[in-house]
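1. quick one, fold the following:
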Amino acid sequence: MTEFEDPPAPTPDGQEPERFKGPVRLRGDQRYQTTSTTDQRLLDSRGPSDWVHTDPWRVLRIQAEFVEGFGALAGLPRAVSVFGSARTKRGTKYYQKAEEIGAALAEEGFAVITGGGPGIMEAANKGAKKAGGLSVGLGIELPFEQGLNRYVDLGINFRYFFARKTMFVKYSQAYICLPGGFGTLDELFEALTLVQTKKVTKFPVVLFGSEYWGGLAEWIRTSVAEAGNISPPDLNLLHVTDDVDDAIRVVHDAYAAWEAAH
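-> As a prediction, the model looks like this:
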């Protein structure tokens, strides 16, 4: 409607004229915000393409990521997610430990899920694959890191962190976190929050490497817990260890308890 036009006349029942855009009701000036229909923009190949980058279209992309993820991972056996830095070099202490953890999990019958990248993720995938286990990589679209490592048997690349994080939690029975940066910390604290609030149950979180994680665990105990911001039992949600067998034991015992409860 231009400034020279009179407002539309009310409908016979006195209601203001309206237009629908799918399930959305438009009245007043909002009725004139769009000059074409969705069908027109879809079928007219000569029309503008900017609409495919708008938020409503992104909702469908997000939905597609969930559908693809659930479809690809629904048949997974029991699994454990292993996190750690993409910057860890081959041949270093924690690269070797991640490879041992991947192999030990595979030997226990667990699939190994990582972010699919280099460093710790590559090592855990490598260990699982060499031990004859299932090696899974859930990659993420980033501007500065390469794609899935060569040891991934089943790989999915995600656009959205939140869709990817849902897959880690839904299809894992435990998290093992080796030294890492913000991404590892993000996954760690999200898991702790979900366990603390009982969104997930029987879900152990293992911090591997006391020299790296010890300071964080101590800060949680002496600052966070003593300030009353978490309850004393919450301290038991974390298990810090330097021993591969101990890490696997924690995972195995938690899974056995979960299985007995179901």
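2. going forward, measure contacts between C-alpha atoms and count neighbours the same way
-> OK.
3. can you give me the strands for the stretch 151-262 of the chain?
-> 154-158, 175-177, 205-208, 238-241 (DSSP state E, counting those that start in this stretch).
4. which other helices and strands contact the first one?
-> Yep, that's strand 154-158 we're talking about. Contacts defined by 3 or more Cα pairs under 8 Å, 6 or more residues apart in numbering; DSSP states H and E place strand 154-158 against strand 135-140.
5. show me what the strand it packs on is packed up against.
-> strand 111-114, helix 120-130, strand 154-158, helix 161-170.
6. now the third one, how far from the centre of its chain.
-> Think strand 154-158. 12 Å (Cα atoms, centre = their mean, to the nearest Å).
7. next: the second one.
-> For helix 120-130, the gap between its own C-alpha mean and the chain's C-alpha mean amounts to 19 Å (Cα atoms, centre = their mean).
8. quick one: it to strand 135-140, angle?
-> 150 degrees (axes from the mean of the first three to the mean of the last three Cα atoms, to 10 degrees).
9. any buried residues in helix 120-130, and which?
-> 120-129 (16 or more other Cα atoms under 10 Å).
10. tabulate the strands of the stretch 151-262 of the chain (JSON lines), appending mean neighbour count.
-> Output for these, formatted as JSON lines (neighbours: other Cα atoms under 10 Å):
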{"stretch": "strand 154-158", "mean neighbour count": "19"}
{"stretch": "strand 175-177", "mean neighbour count": "24"}
{"stretch": "strand 205-208", "mean neighbour count": "24"}
{"stretch": "strand 238-241", "mean neighbour count": "17"}
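11. could I get those in TSV, plus columns for distance to residue 111?
-> Converted to TSV, the strands of the stretch 151-262 of the chain look like this (distance: least, Cα to Cα, whole Å):
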stretch	distance to residue 111
strand 154-158	10
strand 175-177	12
strand 205-208	16
strand 238-241	21
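12. could you pull out the helices for the stretch 151-262 of the chain?
-> In chain order, the stretch 151-262 of the chain shows helices spanning 161-170, 182-196, 210-219, 244-261, with DSSP state H, counting those that start in this stretch as the criterion.
13. just send those helices back as JSON lines, with distance to residue 151 and mean neighbour count too.
-> Listed next are the helices of the stretch 151-262 of the chain as JSON lines, based on distance: least, Cα to Cα, whole Å; neighbours: other Cα atoms under 10 Å:
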{"stretch": "helix 161-170", "distance to residue 151": "18", "mean neighbour count": "16"}
{"stretch": "helix 182-196", "distance to residue 151": "20", "mean neighbour count": "16"}
{"stretch": "helix 210-219", "distance to residue 151": "26", "mean neighbour count": "14"}
{"stretch": "helix 244-261", "distance to residue 151": "21", "mean neighbour count": "15"}
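14. Proceed likewise with the subsequent sequence, for comparison:
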Amino acid sequence: MNRHEYRKGPVTLRGTRVPRSTTDQRLLDTRGSADWVHTDPWRVMRIQAEFVEGFGTLAELGPAVAVFGSARTGPGHPTYELARQVGSALVEAGYAVITGGGPGTMEGANLGATEAGGTSVGLGIELPFEAGMNDYLNLGINFRYFFVRKTMFVKYAEGFVVLPGGVGTLDELFEALTLVQTGKITSFPIVLLGTAFWGPLLSWMRDTLAAEGTIGAADLDLLRLTDDVDEAVDWIVTERAERAVDGPSTTLGG
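-> A predicted model of the protein is given here:
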């Protein structure tokens, strides 16, 4: 090797870029600042660790549906009670229930799943202003990174039930809708529960987005709007049965 050339893994360095010490020397000899734990290469390792932890924990979960909604609608609120019914109905249909693990609508769905004797899962996220995991989880994982958490929702759920919510709920809804629209995931039912809340959004999508040609009219068929919990769950069950007849389809984990 050229005396002015240094190879560090897949990287080749020459001239003034050649380091004065080896990687091992710097690892074993240096007792300096701890700033390295905040550098991008180290973050990659933490991201990888979160994926490994999530995949390993959820790999044997079985059929599951994710339920989304506001963290601000607590016990006694109609949406909380609706989420509780959804959690129970999904368990009775043979599904585990996955939520964001927090309070409000998420807690309601986890409570309903627990009361029905099913598997209640929470995929939490490190935030400065949230109260942490709710008390109705059989299984909880807390993530640092939103994009890792989102991957777990889509990979291990067979569909989404979306109740009234805010920015976070809209984020999850439109990310899933984008993945279905672009064919990244297939046979993935998305149910909007609450016609009074979601109806104006669908009207805007139809009268503005579709009318302007920024989406296709058929894209609206990717969403099912209802007020009926049984109808929502039945659609998800029907989609699963059709997948079983049609054979395996492309999924995010394929």
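15. what's the TM between chain one and chain two?
-> Put the two chains on top of each other and the TM-score (TM-score structural alignment, normalised by the length of the second structure) is 0.92; 247 aligned residues with a Cα RMSD of 1.7 Å.
16. looking at the strands of the stretch 151-262 of the first structure, spot the one closest to residue 26 of the first structure.
-> Proximity to residue 26 of the first structure (Cα to Cα) singles out strand 154-158 among these, at 34.3 Å.
17. contact partners of that closest one?
-> With contact meaning Cα atoms under 8 Å, 6 or more residues apart in numbering, strand 154-158 of the first structure is reached by 65, 69, 116, 134-141, 148, 164.
18. max pairwise distance over those: which two?
-> 134 and 141 (22.8 Å).
19. those two: which has the busier surroundings?
-> residue 134 (24 against 13; other Cα atoms under 10 Å).
20. contacting residues for the aligned partner of the more buried one in the second structure?
-> In the second structure, the residue matched to residue 134 of the first structure (TM-score structural alignment) is residue 119. By Cα under 8 Å, 6+ apart, the residues touching residue 119 of the second structure are 91, 95-97, 113, 137-139.
21. tell me how far the closest residue to residue 73 of the second structure other than its chain neighbours lies from residue 130 of the second structure.
-> Excluding its sequence neighbours, the residue lying closest to residue 73 of the second structure (Cα to Cα, 6 or more residues apart in numbering) is residue 104, at 4.5 Å. Residue 104 of the second structure sits 11 Å away from residue 130 of the second structure, going by Cα to Cα, to the nearest Å.
22. same drill for these two, tell me which one is more crowded.
-> residue 104 (22 against 12).
23. aligned to the more buried one, what sits in the first structure?
-> Counting by TM-score structural alignment, the partner of residue 104 of the second structure is residue 119.
24. my understanding was that that match contacts residue 86; is that so?
-> Yes - between residue 119 of the first structure and residue 86 a contact is recorded at 4.2 Å, counting by Cα atoms under 8 Å.
25. circling back to that earlier point, quick one: closest of the helices of the stretch 151-262 of the first structure to residue 96 of the first structure.
-> Using Cα to Cα, the nearest of these to residue 96 of the first structure is helix 244-261, at 11.0 Å.
26. for the closest one, grab the matching residue range in the second structure.
-> Going by TM-score structural alignment: helix 244-261 of the first structure matches residues 229-246.
27. mind listing residues that contact that stretch?
-> Contacts of stretch 229-246 of the second structure (Cα under 8 Å, 6+ apart): 82, 85-86, 89-90, 93, 158-159, 161, 187-189, 191, 193, 224, 226, 249.
28. any idea how far residue 52 of the second structure is from residue 67 of the second structure?
-> For residue 67 of the second structure relative to residue 52 of the second structure (Cα to Cα), the value is 23 Å.
29. of the two, who's got more company?
-> Neighbour count, other Cα under 10 Å: between residue 67 of the second structure and residue 52, residue 67 has more, with 27 against 11.
30. hang on, isn't the more buried one packed against residue 97?
-> Yes - taking contacts as Cα under 8 Å, residue 67 of the second structure lies within contact range of residue 97: 7.0 Å.
31. between those two, which contacts overlap?
-> In contact with both residue 67 of the second structure and residue 97: 87, 109, using Cα under 8 Å, 6+ apart.
32. residues contacting residue 118 of the first structure?
-> Applying Cα under 8 Å, 6+ apart, the residues near residue 118 of the first structure are 86-88, 146, 148-149.
33. cutoff 6 Å now
-> Applying Cα atoms under 6 Å, 6 or more residues apart in numbering to residue 118 of the first structure gives the contacts residue 86.
34. same question for residue 216 of the second structure.
-> residue 210.
35. need the counterpart of it in the first structure.
-> By TM-score structural alignment, residue 216 of the second structure lines up with residue 231.
36. where's residue 64 of the first structure relative to residue 72 of the first structure, distance?
-> 12 Å.
37. try residue 35 of the first structure
-> 40 Å.
38. so if I had to pick from these two, which one is more boxed in?
-> Just comparing residue 35 of the first structure and residue 72: by other Cα under 10 Å the higher neighbour count belongs to residue 72, 13 against 6.
39. alignment lookup: the more buried one to the second structure.
-> Match for residue 72 of the first structure (TM-score structural alignment): residue 57.
40. which element is that match on?
-> Element membership of residue 57 of the second structure [criterion: DSSP states H and E] is helix 40-58.
41. what's the mean distance for that helix versus the first structure?
-> Taking mean Cα distance after the TM-score superposition for the first structure, the mean distance separating helix 40-58 of the second structure from the aligned residues in the first structure is 0.5 Å.
42. flag every buried residue along that helix.
-> 47, 50-51, 54.
43. picking that back up, tell me the spacing between the match of residue 134 of the first structure and residue 48 of the second structure.
-> 26 Å.
44. same check, this time on residue 230 of the second structure
-> 39 Å.
45. I am finished for the moment; much appreciated.
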